[in-house]
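Enquirer: sharing a sequence plus its predicted fold:
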Amino acid sequence: MKHFVLILVCCLVAVGAYVETILVSNNHNPVGLTYCYSEMTGAMEKGEEISLEGECRKATCEKNGRIIIRKCTNIPISPCGILAADFTRSFPLCCPQPRPCSAND
């Protein structure tokens, strides 16, 4: 029972995704007022969300023209290790996760 509770707590904490939000400046927008633009994302329509290829990040073009990047951060240390980022999954499920401890750990 003790191991089950530990695994459950690790899973709940991990699914909450340790997310950091980064504001990308949009001062030099070459694509007009109906789009957001950054070198990292290229042109995005307002309200559009994209996953950044090869990274566990999500970019959102806000109505005010700013781009918000969400990424994984502050992965908790687990006594049983960390599961690596899984780039085949969407954000935030792609973030590294604490490895659940098994009964043998």
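Expert: Noted; the coordinates are in hand.
Enquirer: C-alpha only now, for contacts and for neighbours.
Expert: Will do.
Enquirer: does Ile68 belong to a helix, a strand or coil?
Expert: State at Ile68, reduced to three classes by DSSP: H, G, I helix; E, B strand; the rest coil: strand.
Enquirer: in this structure it contacts Ile50, no?
Expert: No - the pair Ile68 / Ile50 is not scored as a contact, 10.7 Å apart, by C-alpha atoms under 8 Å.
Enquirer: common neighbours of these two, please.
Expert: 59-60 (C-alpha atoms under 8 Å, 6 or more residues apart in numbering).
Enquirer: name the residue in the two with the higher neighbour count.
Expert: Set side by side, Ile68 and Ile50 show more neighbours around Ile68, with 18 against 15, by other C-alpha atoms under 10 Å.
Enquirer: included below, for side-by-side comparison, is a second structure:
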Amino acid sequence: MKLTLFFLCCVSAVYCATFVELVDPDNSEVCVSSNPDVGIMKYNETKLLKGKCVEATCSPGYIIYLGCGKVLVDSPCVLAPVDLSKPYPQCCPKTLCPID
């Protein structure tokens, strides 16, 4: 399982920011997060974090958080702001470039 988690983090890091919170692996039905915005989740449940472009998913022994990664843009392109009216990953900032 550790190898799978490592691989998942490496692949995810290309497209997003990834954070893993370890939770009690002996709890057979839920993840109990130390983050009050997440709270208690059932296995395979996904929650969007209020006020953030982040989703949390409960798996046995850990919660994986996925959010927008850092994006660098060169002029004349600009980075559109995060759109919290949309769920992750549609809420992530987009690169906007003028059409020549």
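Expert: Perfect, I can see it now. Quick caveat: nothing in here was measured; it's all calculated off a predicted structure.
Enquirer: go ahead and confirm Ala43 of the first structure touches Thr34.
Expert: No - contact criterion C-alpha under 8 Å: Ala43 of the first structure and Thr34 do not qualify, at 9.9 Å.
Enquirer: with neighbour numbers in mind, choose between those two.
Expert: The neighbour comparison of Ala43 of the first structure against Thr34 (other C-alpha under 10 Å) goes to Ala43, with 17 against 12.
Enquirer: can you find the partner of the more buried one in the second structure?
Expert: Aligned counterpart of Ala43 of the first structure in the second structure: Ile40 (TM-score structural alignment).
Enquirer: for its match, which residues are in contact?
Expert: 30-33.
Enquirer: again with Tyr43 of the second structure
Expert: 29-31, 57-60 are the contacts of Tyr43 of the second structure under C-alpha under 8 Å, 6+ apart.
Enquirer: just these: which are in strands?
Expert: 30-31, 57-59 (DSSP state E).
Enquirer: redo those as JSON lines? Include distance to Leu79 of the second structure and neighbour count.
Expert: Below are these laid out as JSON lines (distance: C-alpha to C-alpha, whole Å; neighbours: other C-alpha atoms under 10 Å):
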{"residue": "Val30", "distance to Leu79 of the second structure": "38", "neighbour count": "21"}
{"residue": "Cys31", "distance to Leu79 of the second structure": "35", "neighbour count": "28"}
{"residue": "Thr57", "distance to Leu79 of the second structure": "27", "neighbour count": "20"}
{"residue": "Cys58", "distance to Leu79 of the second structure": "31", "neighbour count": "25"}
{"residue": "Ser59", "distance to Leu79 of the second structure": "33", "neighbour count": "20"}
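Enquirer: closest one of those to Ser12 of the second structure?
Expert: Closest to Ser12 of the second structure out of these is Thr57 (13.8 Å), distances taken as C-alpha to C-alpha.
Enquirer: thanks a lot, catch you later.
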